[in-house]
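structure for this input, please:
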Amino acid sequence: MPKDSKKARVKKPAWDAKAKALLIATAAQSKHAEEITVYQVGDLTSLADFFVICSAESEPQIRAIVDAVHDSLAKKGSKPLGVEGRGASLWVLVDYNDVILHIFKKEAREFYNLDRLWGDAPQLPFPSSEMEEPPSKKKERGRVR
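The predicted structure is shown next:
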C-alpha cells in the first residue's frame, strides 16, 4: 500500500478534566453524597486540576459512592491511579490524576476542613441534590385546617 493512502492516526485528546470532575460529582450525588463541592485548584497546586469533596453518613454509603464513581468513569475508559483510606472509611481519597475525589464522613470533614484550606479556589457550579419545594406545597404547610 502506498504511503499516501495511509491515514494518519489522530490521537484523541484526553477528556476534559472539568467534565470528569462534574461526572464524578454527579455519580457521587446518585448515591446521595452530601455537601458536594467542586474546587478548581489547578492554579493553586500541581496535585490536580479539580478536587471534588463530599460527605457521607456511613461506611456503606462511602463504598457505594466510590463504586458509583468508579463505574461511571470506567465507562469513559478512566481508571483511578490510586485509592487511599478505603479500609478506615472516615476519609477516602480517589485519585483520577487531574481530578481527586475526597469522600468524608461528616465529622472527619469538619475536622480536616479541606473546604477552608481550598476555599480560595474557584468553585464549579454544581446543582444541589436538595430540590426546593414547589411554592404550592409551602403555602399548604402554613394553612390551618
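
going forward, measure contacts and count neighbours with C-alpha atoms only.
Fine.

can you give me the strands for the protein?
With DSSP state E as the criterion, the chain has strands at 34-40, 50-56, 82-84, 91-95, 99-105, 123-124.

distance to residue 69 and mean neighbour count added to the ones you listed, as JSON lines?
JSON lines is the format used below for the strands of the chain (distance: least, CA to CA, whole Å; neighbours: other CA atoms under 10 Å):
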{"stretch": "strand 34-40", "distance to residue 69": "13", "mean neighbour count": "21"}
{"stretch": "strand 50-56", "distance to residue 69": "11", "mean neighbour count": "25"}
{"stretch": "strand 82-84", "distance to residue 69": "12", "mean neighbour count": "13"}
{"stretch": "strand 91-95", "distance to residue 69": "9", "mean neighbour count": "21"}
{"stretch": "strand 99-105", "distance to residue 69": "9", "mean neighbour count": "24"}
{"stretch": "strand 123-124", "distance to residue 69": "18", "mean neighbour count": "16"}
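
sequence B follows; please return its structure for comparison with A:
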Amino acid sequence: MKDRTTLDLILKELVERKTEDITAHYVAPVSSVADYIVIGTATSEPHANAIADYLLENLKAKKIKPFAVEGQGSSRWICLDFGEVMVHLMCKQEREYYNLEAIWGGCEKMAIPE
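A predicted model of the protein is given here:
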C-alpha cells in the first residue's frame, strides 16, 4: 500500500471542518486515476467551499498543492486532485444522486480519524 501521509492529512482536515459521512477507498489496484478516493458530504454549497478553502490553505502550508481543482466557488460538488489522493466534496443530494460509492465501494476502505 502506498504512503498514507497525504491521505491522513486530508482526512484530519476534513474531520476538523465537520465534513459529514467521510469515506476513503484505496483504489490503486483498480485505477490509475489516484491511489485513494475520498468522498465527504457538505451541508451546503458555502460549507463545501469553506471545506475546500480550508483544505487547500492548510495543505499548501505543508507544501502539498493540488494538480487540479474543479467546481470551487460555484458548485455543490468540488473535486480536488492531489495526485495520489482525489477528494470529492459533495452536498447530500449530489452525493446520493451520483453514488460514487457504487464505483469504489468494492475497494478497501480506509479508517477515518475521530
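
returning to that earlier point: make CSV out of the strands of structure 1 and add distance to residue 115 of structure 1.
Below are the strands of structure 1 laid out as CSV (distance: least, CA to CA, whole Å):
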stretch, distance to residue 115 of structure 1
strand 34-40, 8
strand 50-56, 8
strand 82-84, 19
strand 91-95, 14
strand 99-105, 11
strand 123-124, 11
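
look up how far residue 5 of structure 2 lies from whatever residue of structure 2 lines up with residue 121 of structure 1.
Taking TM-score structural alignment as the alignment basis, one finds that residue 121 of structure 1 is matched in structure 2 by residue 107. The gap separating residue 107 of structure 2 from residue 5 of structure 2 is 19 Å, by CA to CA, to the nearest Å.

more crowded one of those two?
Each of residue 107 of structure 2 and residue 5 had its neighbours counted (other CA atoms under 10 Å), and the higher figure belongs to residue 107 (17 against 8).

list the residues that contact residue 23 of structure 2.
By CA atoms under 8 Å, 6 or more residues apart in numbering, the contact list for residue 23 of structure 2 reads 38, 39, 40, 109, 110, 112.

I'd guessed the third one sits against residue 17; true?
Translated: residue 40 of structure 2. No - with contacts defined as CA atoms under 8 Å, residue 40 of structure 2 does not count as touching residue 17, sitting 10.8 Å away.

can you pull out the helices in structure 1?
Assigned helices in structure 1, in chain order: 17-30, 59-74, 106-112, 114-117, 135-142 (criterion: DSSP state H).

what about the first one, how far off from structure 2?
Which is helix 17-30 of structure 1. Superposed on structure 2, helix 17-30 of structure 1 shows a mean distance to its aligned partners of 1.4 Å (mean CA distance after the TM-score superposition for structure 1).

how big is the angle separating that helix from helix 59-74?
For helix 17-30 of structure 1 and helix 59-74, the angle between their directions (axes from the mean of the first three to the mean of the last three CA atoms, to 10 degrees) works out to 140 degrees.

what comes up buried for helix 17-30 of structure 1?
Neighbour-count burial for helix 17-30 of structure 1, with 16 or more other CA atoms under 10 Å as criterion, is recorded at 17, 18, 20, 21, 22, 24, 25, 26, 27, 28, 29.

excluding residues flanking it in the chain, which one is nearest the first one?
By the measure of CA to CA, 6 or more residues apart in numbering, the closest residue to residue 17 of structure 1 outside its immediate chain neighbours is residue 98, 6.1 Å from it.

of the strands of structure 1, which approaches residue 142 of structure 1 most closely?
Residue 142 of structure 1 sits nearest to strand 34-40 of all those, at 28.1 Å, using CA to CA.

can you give me the offset of the closest one from its chain's centre?
Centroid separation between strand 34-40 of structure 1 and its chain, computed with CA atoms, centre = their mean, to the nearest Å, is 7 Å.

then stretch 68-79 of structure 1?
Taking mean C-alpha positions (CA atoms, centre = their mean), stretch 68-79 of structure 1 and its chain are 12 Å apart.
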